[in-house]
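Colleague: sequence? don't have it. structure:
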């Protein structure tokens, strides 16, 4: 068994352990029995997505690229043979989460269809069999923008709030917190990975000492899907190259998010050398041809569009250009 203790401050102490000897998980393996054998009331049990997928028969044979395409909802960025995509769970990760490690040669493991539902089912089964009220988290490994390496995160959760909003709370200096929201599910997943490791054959980890975070029996919480940012609300919905292509071809508008404010648009127009002739609450008049590719591309990226003006005045019939929000 691999284990560690994490001291989180005076009076706060966590124990994390990952049992050895679990053996190979195959389709139909009773994961609830596995959790019930090692977790007790108030524990958080963590299972890797790999063993959940194996138990649920989410293992394929054949072409990896084809499997990735079948799991992909939207391509976010591509560099050579590496594709960062949004998969059917809303997760943005390399290769849609398709994995060929820790599985027989020629086999591919796909992510679970609904890891939140799996976590709920395991939690309920453990409660029915043993009476223990445990939280269950399904984990997977992913990279992070601007950081080398990978870390584990929660892709399924039941019996625990995966996000702890501090909005409205006051710190020790009397400052009201506005946006602080620890991703508790991801933090626990990363702590568990330190004990389970990648090559130790320990797909289950148990975190002890967080009983106050385990929800009452019957309350499962919003699930890990609630932590995924909605498409269009992320400032980095596309890779830098892909954003240029999307703007030029006027595709994937949702990835650019809601229409920018007039002030943000004006700042971008100024940087790009456009002269603004006037503005209204939902319009901007620009001294440029309506067919100017730079202007139409910039407008689209900011969620605006180019409209014809009713009275072009002494300028050519193609100028000035009137910009208005797309919606």
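Modeller: Structure received. Computed from a prediction, not measured in an experiment: that's the story for all the values here.
Colleague: For the rest of this, base every contact and every neighbour count on C-alpha atoms.
Modeller: Fine.
Colleague: shouldn't residue 52 be in contact with residue 114?
Modeller: No: using Cα atoms under 8 Å, residue 52 is not in contact with residue 114, being 10.2 Å away.
Colleague: would you say residue 47 is within a helix?
Modeller: No: counting by DSSP: H, G, I helix; E, B strand; the rest coil, residue 47 is not part of a helix but strand.
Colleague: can you count the residues close to it?
Modeller: A count of nearby residues for residue 47, using other Cα atoms under 10 Å, gives 26.
Colleague: tell me the contacts of it?
Modeller: Contacts of residue 47 were listed using Cα atoms under 8 Å, 6 or more residues apart in numbering, and they are 136, 137, 138, 139, 203, 204, 205.
Colleague: alright, now check it against this:
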């Protein structure tokens, strides 16, 4: 354990353009070696969802999608391409809101993983100029994070924590932040209930979204034009949780105040 007064974060340069079936763990291990740094046991590796989805071939081609009736109705209501709407429907359990927002319509959906997000997390940016492609979220981001952690451990004998992140909007707040959608060992929530604050008062409801806080901070080193999809955090105090899962962030529907 290190002291709580400082944390180091650095982006790994040299991660190549990722293609289907690439080994992300090997890319990370190679980039770390090239940086001249050595791994430390408490390191946490934050990986952008985009390269995970590319490696897992989570790609659909718009030209190959045939929209159904519901997709065409939603398209008419918001102006989004009906084929893209169909891709959203295929990745979702519920459509919560349809908005004719610029530039191409907005669909708020509940993803099959439970996330409530724009367009079911489907993205079209930073795809290497491949117009007409859609990038979907990983099927199981927690499993993706575990594979990366295992791959790094196989190369280095150090198993870091791993967070897979995506960029989400937030209820009642403008703009976007990175959030954790997949975890290996990193606890999603640190429960402070029953512990005392700095003045000795017992905390009643405080729960720290630990992995989300790290994910949000990683966005500072992952600007959209920088090609730095991997960030290492060092010096944080944390204890590995073998059952870690980002799905613990999904609020049960009976507690959802915004549905």
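Modeller: Received the coordinates, thanks. Small disclaimer: the values here were computed from a predicted structure and weren't measured.
Colleague: Could you list every helix and strand that the helix ranked longest in structure 1 packs against?
Modeller: Counting by DSSP state H, the longest helix found in structure 1 is helix 115-130. Secondary-structure packing of helix 115-130 of structure 1 (3 or more Cα pairs under 8 Å, 6 or more residues apart in numbering; DSSP states H and E): helix 31-38, strand 135-144, strand 147-158.
Colleague: any idea what residue 15 of structure 2 aligns with in structure 1?
Modeller: Under the alignment defined by TM-score structural alignment, residue 15 of structure 2 is paired with residue 22 of structure 1.
Colleague: is it true that its match touches residue 205?
Modeller: No: the pair residue 22 of structure 1 / residue 205 is not scored as a contact, 11.2 Å apart, by Cα under 8 Å.
Colleague: Looking at those two, which one has more neighbours?
Modeller: residue 205 (31 against 12).
Colleague: how about the more buried one, what's its match in structure 2?
Modeller: For residue 205 of structure 1, the residue aligned by TM-score structural alignment is residue 231.
Colleague: mind checking how far that match is from residue 53 of structure 2?
Modeller: 17 Å (Cα to Cα, to the nearest Å).
Colleague: returning to what we had before: let me know the closest of the contacts of residue 47 of structure 1 to residue 77 of structure 1.
Modeller: residue 139 (23.4 Å; Cα to Cα).
Colleague: ok, the closest one touching residue 156?
Modeller: Yes: Residue 139 of structure 1 is within contact range of residue 156, at 6.9 Å (criterion: Cα under 8 Å).
Colleague: now the helices: where do they sit in structure 1?
Modeller: With DSSP H as the criterion, structure 1 has helices spanning 31-38, 49-55, 64-71, 115-130, 184-196, 240-249, 262-271, 293-301.
Colleague: Turn these into a markdown table, columns for distance to residue 90 of structure 1.
Modeller: Output for the helices of structure 1, formatted as a markdown table (distance: least, Cα to Cα, whole Å):
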| stretch | distance to residue 90 of structure 1 |
| --- | --- |
| helix 31-38 | 24 |
| helix 49-55 | 15 |
| helix 64-71 | 11 |
| helix 115-130 | 12 |
| helix 184-196 | 16 |
| helix 240-249 | 19 |
| helix 262-271 | 28 |
| helix 293-301 | 22 |
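Colleague: can you list those in a markdown table and add mean neighbour count and distance to residue 161 of structure 1?
Modeller: A markdown table is the format used below for those (neighbours: other Cα atoms under 10 Å; distance: least, Cα to Cα, whole Å):
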| stretch | mean neighbour count | distance to residue 161 of structure 1 |
| --- | --- | --- |
| helix 31-38 | 18 | 19 |
| helix 49-55 | 23 | 19 |
| helix 64-71 | 16 | 27 |
| helix 115-130 | 20 | 12 |
| helix 184-196 | 23 | 7 |
| helix 240-249 | 15 | 33 |
| helix 262-271 | 14 | 36 |
| helix 293-301 | 19 | 35 |
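Colleague: Name all residues that make contact with the residue most central in space within structure 2.
Modeller: The centre of structure 2 sits closest to residue 165, judged by Cα atoms, centre = their mean, with a distance of 2.1 Å. The neighbours of residue 165 of structure 2, taking Cα under 8 Å, 6+ apart as the test, are 46, 47, 48, 49, 178, 179, 180, 181, 182, 215.
Colleague: any idea what it aligns with in structure 1?
Modeller: Mapped onto structure 1 by TM-score structural alignment, residue 165 of structure 2 lines up with residue 139.
Colleague: how far away is that match from residue 247 of structure 1?
Modeller: Between residue 139 of structure 1 and residue 247 of structure 1 the distance is 35 Å, computed by Cα to Cα.
Colleague: again, but for residue 10 of structure 1
Modeller: For residue 10 of structure 1, the distance to residue 247 of structure 1 - Cα to Cα - is 52 Å.
Colleague: One more: residue 61 of structure 1?
Modeller: 37 Å.
Colleague: ok, now residue 199 of structure 1?
Modeller: Between residue 199 of structure 1 and residue 247 of structure 1 the computed distance is 43 Å (Cα to Cα).
Colleague: roughly how far apart are residue 59 of structure 2 and residue 31 of structure 2?
Modeller: 25 Å.
Colleague: right, I mislabeled it, should have said residue 182 of structure 2
Modeller: Taking Cα to Cα, one finds residue 182 of structure 2 at 22 Å from residue 31 of structure 2.
Colleague: So for those two, which sits in the more crowded spot?
Modeller: Applying other Cα under 10 Å to residue 182 of structure 2 and residue 31 shows that residue 182 carries more neighbours, namely 28 against 18.
Colleague: which residue in structure 1 lines up with the more buried one?
Modeller: By TM-score structural alignment, residue 182 of structure 2 lines up with residue 156.
Colleague: Can you list the neighbours in contact with the helix or strand harbouring residue 34 of structure 2?
Modeller: Assigned by DSSP states H and E, residue 34 of structure 2 falls within helix 24-35. With Cα under 8 Å, 6+ apart as the test, helix 24-35 of structure 2 has contacts from 12-16, 18, 38-39, 51-52, 55, 147-149, 151-152, 155-156, 230.
Colleague: thinking again about what came up before, for the contacts of residue 47 of structure 1, which entry has the maximal number of neighbours?
Modeller: In terms of neighbours by other Cα under 10 Å, the contacts of residue 47 of structure 1 top out with residue 137 at 36 neighbours.
Colleague: I appreciate the help and will end here.
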